[in-house]
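*Asks:* Just to be clear, the model below is a prediction. Sequence and coordinates:
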Amino acid sequence: MKCSDCGIEVGIFSHVGGRCRDCNLINLGAEMGNPDALARQAAASDSLEARENAVLQVLVTTETATSDLVIEERLGIISAEVVIGMHIFKDVLVGIRNTVGGRSKTYQDDLRNMREQVIGELQAEALKTGANAVIAVSLDYQEIGSKAQSMLMVLASGTAVKLAARSEQT
């Protein structure tokens, strides 16, 4: 299925009302009258690249405060989650690697991809609140389920904030 706004391919569980998660968040903010979201919606409607850039412009850091960033407003705690199922063949291959020793490139790649996805979702969530940064970010990794049905989850949480524009920070 394709997102009705940006046209990217989305999975059956990755859309709401025919839109991808990012488009849905931007449209929700615009419908609520958020001026930042209205501006992002206008910019995003021009191209998918503009939409991706808006999300990527949100600063994400594990720092709680830095001397070079001036926080204008704290908007609250936000979070994002990514969960993937580990299919039987992957589990078998990891089991073999576990028996003979060594690193599991399969799981490492999955965890790296999940981390990138959850940070992207955290950035989209920040845009929804009108924030331009997320500070004090924490990443947590969990295994969910039993041996027969294992899943991996990455949870990202932090404080959504509005930072002063660079010219205002000097």
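*Replies:* Okay, I see it.
*Asks:* Going by C-alpha atoms from here, please, whenever you check contacts or count neighbours.
*Replies:* OK.
*Asks:* what's the distance between the residue nearest to residue 124 when sequence neighbours are not counted and residue 122?
*Replies:* Distance criterion Cα to Cα, 6 or more residues apart in numbering; nearest residue to residue 124, sequence neighbours excluded, is residue 55 at 5.6 Å. Remark: distance between residue 55 and residue 122 (Cα to Cα, to the nearest Å) = 9 Å.
*Asks:* neighbour count winner among the two?
*Replies:* residue 122 (27 against 21; other Cα atoms under 10 Å).
*Asks:* Now the more buried one: which helix or strand?
*Replies:* helix 105-129 (DSSP states H and E).
*Asks:* dropping in the other structure now:
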Amino acid sequence: MIIVTTENIFGKEIRELKGFVRGSTVQTKHIGKDILAGLKTIVGGEINEYTEMMDEARQKAIGRMVEDAQGKGANAIIGMRLQTSSVMQNAAEIIAYGTAVVVD
């Protein structure tokens, strides 16, 4: 699956638009990671536990978007975007979306 953030794929011709595709996940904080993150706020620096959690969430959302595109018969996604929002205290949604297409 080719995934790009642009409207075109260099060197490829878009043959067919399959439509909007998306994938999402909602991640919550883990109590153990919360304790470590709380300690990190005292000394400063990157909170690796949350960085890893959000990376996993992005990968899940992108994977679900790809499944949606494959289900529509696409072999590429153009205009891909990621968005994050807080859905409740200590929980965040990651959504990946774009336009599914068939390219040569």
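*Replies:* That came through fine. These numbers come from a predicted model, not from an experiment.
*Asks:* Overlay them and tell me the TM-score.
*Replies:* With the length set by TM-score structural alignment, normalised by the length of the second structure, the two chains reach a TM-score of 0.90; 104 aligned residues with a Cα RMSD of 1.3 Å.
*Asks:* Touching, the residue nearest to residue 124 of the first structure and residue 127? I think so.
*Replies:* Yes - using Cα atoms under 8 Å, residue 55 of the first structure is in contact with residue 127, at 7.0 Å.
*Asks:* Please report how far the spatially most central residue of the first structure lies from residue 150 of the first structure.
*Replies:* Centroid-nearest residue in the first structure, with Cα atoms, centre = their mean: residue 121, separated by 1.7 Å. Residue 121 of the first structure sits 23 Å away from residue 150 of the first structure, taking Cα to Cα as the criterion.
*Asks:* so who does the residue nearest to the centre of the first structure touch?
*Replies:* Shown in contact with residue 121 of the first structure (Cα atoms under 8 Å, 6 or more residues apart in numbering): 80, 81.
*Asks:* go with 10 Å
*Replies:* Shown in contact with residue 121 of the first structure (Cα atoms under 10 Å, 6 or more residues apart in numbering): 21, 22, 55, 79, 80, 81, 82, 115, 127, 156.
*Asks:* Sitting in helices, which of those do you find?
*Replies:* Judged by DSSP state H, these include 21, 22, 55, 115, 127 as members of helices.
*Asks:* any idea which strand is longest in the first structure?
*Replies:* strand 71-85 (DSSP state E).
*Asks:* farthest residue from the center of the first structure?
*Replies:* Largest centre distance within the first structure, by Cα atoms, centre = their mean: residue 100, 35.1 Å.
*Asks:* Quick check: the aligned residue for it in the second structure?
*Replies:* By TM-score structural alignment, residue 100 of the first structure lines up with residue 43 in the second structure.
*Asks:* how far away is that match from residue 19 of the second structure?
*Replies:* Residue 43 of the second structure is 47 Å from residue 19 of the second structure, by Cα to Cα.
*Asks:* repeat for residue 73 of the second structure
*Replies:* From residue 73 of the second structure to residue 19 of the second structure the distance is 10 Å (Cα to Cα).
*Asks:* Between those two, which contacts overlap?
*Replies:* 100, 101.
*Asks:* Return every residue with contacts to both of residue 55 and residue 122 of the first structure.
*Replies:* What both residue 55 of the first structure and residue 122 touch, as defined by Cα under 10 Å, 6+ apart, is an empty set.
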